[in-house]
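Novice: Provide a 3D model corresponding to the input given below.
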Amino acid sequence: MTTQVSKMSIIPKIINIFNKMFSNKYLLYTNVGLSVSLSGLGDLMEQKYEIVSGEEKEWNLIRTRNMTLSGTTVGIACHYWYSFLDRTVPGYTVRIVMKKIIVDQLIGSPLCISTFFATLGVLEGVTMEEFIKEIKAKAWRLYVAEWMIWPPCQFLNFYVLSTKYRVLFDNLVSLGYDVYTSRVKHKDYSQGSTDKSVNCD
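Specialist: From the prediction side, this is the model:
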C-alpha cells in the first residue's frame, strides 16, 4: 500500500518537471538537449552497425563527439525555425498545415542540413573548398530522404501539436534518421570508393 502511495506521489512531480522543461523559460535548453542527446545516440547506433558489419574496426570517439556537438546548432536552428514558422503561418487548418509543410521542406530542411554540415566542417577544420565539395556530394542525399520521411510526419506535428512540442516530436521521429545522417556524413561518395565509412574526424 505504501509503495502504491509512493508511486502516485511521484507522478505529479514528473508532470511538474515535464511542464517546466517545456515552459517558455526552459524550452530552448530542452530542445537543444534533446537534439544533442539523439544526435549522439544516432551516431553510436550507426557506428555499432559499422563495427558489427565489418565496415569499421573500432569506435571513433571524435566522430561521436562531433556528431553530438552538431546537435547543439541544429537544435537551436530547429527551435527558432518552428517558432518563426508558426508566427509567420499561423493556424491549424488542413490548408495551413499543408502550406507549413511546403515552407518547412523548401526552407527549413535546407537550413537544418546546411547548419549540420557547417557545424561539422568547423569541428573538423575543413577548408571552404572541402566544405563545398562535401555539400555537393552529400547534402542532396539527406534532402531527398527528408522529402520521403518528413511530410507525413510534419502533418501530425503541425496539425496536432503546439509549437513547444515540435522539436520533441521532431527528435523522436528522427532517431532513425540521425543514424542515416551519420552514415551519409561519414561515407565516401567519391568515384571508385568502396562502401566503407570514412573516419575523417
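
Novice: make it CA atoms for all contacts and neighbour counts henceforth
Specialist: Noted.

Novice: Can you give me the neighbour number for T3?
Specialist: T3 has 8 neighbouring residues, counting by other C-alpha atoms under 10 Å.

Novice: For the helix or strand encompassing it, list every residue counted as buried.
Specialist: Using DSSP states H and E, T3 sits within helix 2-21. Neighbour-count burial for helix 2-21 flags M21 (criterion: 16 or more other C-alpha atoms under 10 Å).

Novice: Same question for stretch 107-124.
Specialist: Buried residues in stretch 107-124, counted by 16+ other C-alpha under 10 Å: 108-113, 115-121, 123.

Novice: ok, residues contacting it?
Specialist: With contacts defined as C-alpha atoms under 8 Å, 6 or more residues apart in numbering, stretch 107-124 is touched by 66-67, 70-71, 73-74, 77-78, 81, 127, 131, 135, 139, 142-143, 146, 200-201.

Novice: One more, please, to line up against the first structure:
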Amino acid sequence: MLLKTLSTLGAITPPKPSPLHPNSTGISPSFARNSISGIGFLGHHRNPLLDAASPVAFGAVSRRVLELEDKCRGFWIANAAFDGGSGGDGGLGGWDANGGSSGGDGSSDDVPSIFQWYSSALDKHPVLTKSITSALLTLIGDLICQLLIEQASKLDLKRTLLFTLLGFGLVGPTLHFWYLSLSNLVTLNGGSGAFLRLLLDQFIFSPIFIGVFLSLLVTLEGRPSQVVPKLKQEWVSSVVANWQLWIPFQFLNFRFVPQQFQVLVANFVALAWNVILSFKAHREVVLK
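Specialist: Purely as a prediction, here's the structure:
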C-alpha cells in the first residue's frame, strides 16, 4: 500500500514483477534498505505527503527489508572470502560466519548451507576440520599427479596414503597454528599488515616447512638415507616454485580473507601446489 501510494505521488517508479516470481516486486534488499534510510528516493526530494506518512508503515517495511537482507546474508558470506571478507585485515567488517540460508528453491540454499556448515565445524573443531580438508586436498593432488602428470599405469596406493597422512597430520594442524600465530603476531591492518605477513610466511615459514615435509615423506617411505640428497636436489626448486605460486595469492589471502577462512581458501590453491609437491617429492633421487 505504501509503495502504491508513493508510486501515485511520483516519488518512485514501481519495479516490474520478476518473471520467475510474478508476485514479487523485484526490489533488492540493499536498494530497499538504502531507499528507506534516505540514500534512495527519500534523498532526492521532499514531499509533504511523505512527511505525513505513518511511522508504523515505515517501520513495517524496514523490518521486512531487514528480514530479506538476512535471508540473503548466507550468500554474501559464501562470497565474503573472495569479495572482501570480514574482520581480519579490514574488508567489510561486522559479519559473522553464522548467516542464514536464502529462501526460494532448494538449489539456492546449497552454497550458503555448505559454508554455514563448514563455519560451524571450524568453530567447534578448528584443527580437525582443517586437517580433514588438507587430507582430502593432498589426496586429490597426489592422484592428479600420478594419473595426469606422471600418467602411471597403476596407482601407488602406499604413496597416496602417506602423502594424505602428511596432509592430515602435518599440513592442516601446522597451517592452523601458523596462521593463528601470524594473525596475533602482526596486528597491522590493511596492505601493510598483509605485506608483513606475506614476508614472514614466504621467506621464513615456507622454506622451513617445505624442507620438513620432504624429509618426513622420504623417511616415511622407508628411504631415510635419501633425505639429504632429496633436499639438495629438490628443496631450492620447490621453494622457488612455492614463491611463484603463493606470493601473489597469499597477499590477497592475508589482505582480504578472515583468519578463520584462510586455511580453507589456501587449501584450494594448494590443490595445484600439492600436484607440484607430489611430483617433486617422488621424483627419483639422482645420486652424485
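
Novice: ok so, going back, okay, the angle between the helix or strand just after the helix holding T3 of the first structure and helix 2-21?
Specialist: Once the chain leaves helix 2-21 of the first structure, the next helix or strand it forms, by DSSP H and E, is helix 27-52. Helix 27-52 of the first structure runs at 110 degrees relative to helix 2-21, counting by axes from the mean of the first three to the mean of the last three C-alpha atoms, to 10 degrees.

Novice: Show me what helix 27-52 of the first structure is packed against.
Specialist: Judged by 3 or more C-alpha pairs under 8 Å, 6 or more residues apart in numbering; DSSP states H and E, the packing partners of helix 27-52 of the first structure are helix 61-88, helix 166-173, helix 175-186.

Novice: Next, format these as TSV and append distance to F18 of the first structure.
Specialist: Shown next, in TSV, are these (distance: least, C-alpha to C-alpha, whole Å):
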stretch	distance to F18 of the first structure
helix 61-88	17
helix 166-173	12
helix 175-186	21
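
Novice: Output the ones you listed as JSON lines; include the columns mean neighbour count and distance to V103 of the first structure.
Specialist: Listed next are these as JSON lines, based on neighbours: other C-alpha atoms under 10 Å; distance: least, C-alpha to C-alpha, whole Å:
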{"stretch": "helix 61-88", "mean neighbour count": "19", "distance to V103 of the first structure": "8"}
{"stretch": "helix 166-173", "mean neighbour count": "18", "distance to V103 of the first structure": "15"}
{"stretch": "helix 175-186", "mean neighbour count": "20", "distance to V103 of the first structure": "20"}
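
Novice: among these, which is nearest M45 of the first structure?
Specialist: Nearest to M45 of the first structure, of all those, is helix 175-186, at 6.5 Å by C-alpha to C-alpha.

Novice: Point out the other helices and strands that the closest one packs with.
Specialist: Counting contacts by 3+ C-alpha pairs under 8 Å, 6+ apart, helix 175-186 of the first structure is packed against helix 27-52, helix 140-160.

Novice: what about 7 Å?
Specialist: On a contact count with 3 or more C-alpha pairs under 7 Å, 6 or more residues apart in numbering; DSSP states H and E, helix 175-186 of the first structure meets helix 27-52.

Novice: Quick one: map S39 of the first structure onto the second structure.
Specialist: S39 of the first structure maps onto T138 in the second structure when the alignment is built from TM-score structural alignment.

Novice: dump the residue contacts of its match.
Specialist: 163-164, 167, 271, 274 (C-alpha atoms under 7 Å, 6 or more residues apart in numbering).

Novice: Out of those, which are shared with the first structure?
Specialist: Among the contacts of T138 of the second structure, the contacts conserved in the first structure (both residues aligned by TM-score structural alignment, their matches' C-alpha atoms under 7 Å) are 163-164, 167, 274.

Novice: With distance to A194 of the second structure as extra columns, can I get those residues in a markdown table?
Specialist: Shown next, in a markdown table, are these (distance: C-alpha to C-alpha, whole Å):
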| residue | distance to A194 of the second structure |
| --- | --- |
| F163 | 30 |
| T164 | 30 |
| G167 | 25 |
| N274 | 24 |
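
Novice: count of residues packed around S162 of the first structure?
Specialist: Counted with other C-alpha under 10 Å, the neighbours of S162 of the first structure add up to 11.

Novice: If you could redo that for S225 of the second structure, that was the one I meant.
Specialist: 10.

Novice: Likewise for H125 of the second structure?
Specialist: Neighbour tally, H125 of the second structure, other C-alpha under 10 Å: 12.

Novice: residue contacts, the counterpart of it in the first structure?
Specialist: In the first structure, H125 of the second structure lines up with Y26, judged by TM-score structural alignment. By C-alpha under 7 Å, 6+ apart, the contact set of Y26 of the first structure is K20.

Novice: Distance-wise, check Y26 of the first structure relative to G121 of the first structure.
Specialist: Per C-alpha to C-alpha, to the nearest Å, Y26 of the first structure is found 29 Å from G121 of the first structure.

Novice: Likewise for K133 of the first structure?
Specialist: On the measure of C-alpha to C-alpha, K133 of the first structure and G121 of the first structure end up 11 Å apart.

Novice: What range does stretch 29-40 of the second structure cover in the first structure?
Specialist: Counting by TM-score structural alignment, stretch 29-40 of the second structure sits on no residues of the first structure.

Novice: again, but for stretch 260-272 of the second structure
Specialist: Using TM-score structural alignment, stretch 260-272 of the second structure pairs with 164-176 in the first structure.

Novice: quick one: contacts of that stretch?
Specialist: Outside stretch 164-176 of the first structure, the residues within contact range by C-alpha under 7 Å, 6+ apart are 22, 31, 34-35, 38, 42, 78-79, 157.
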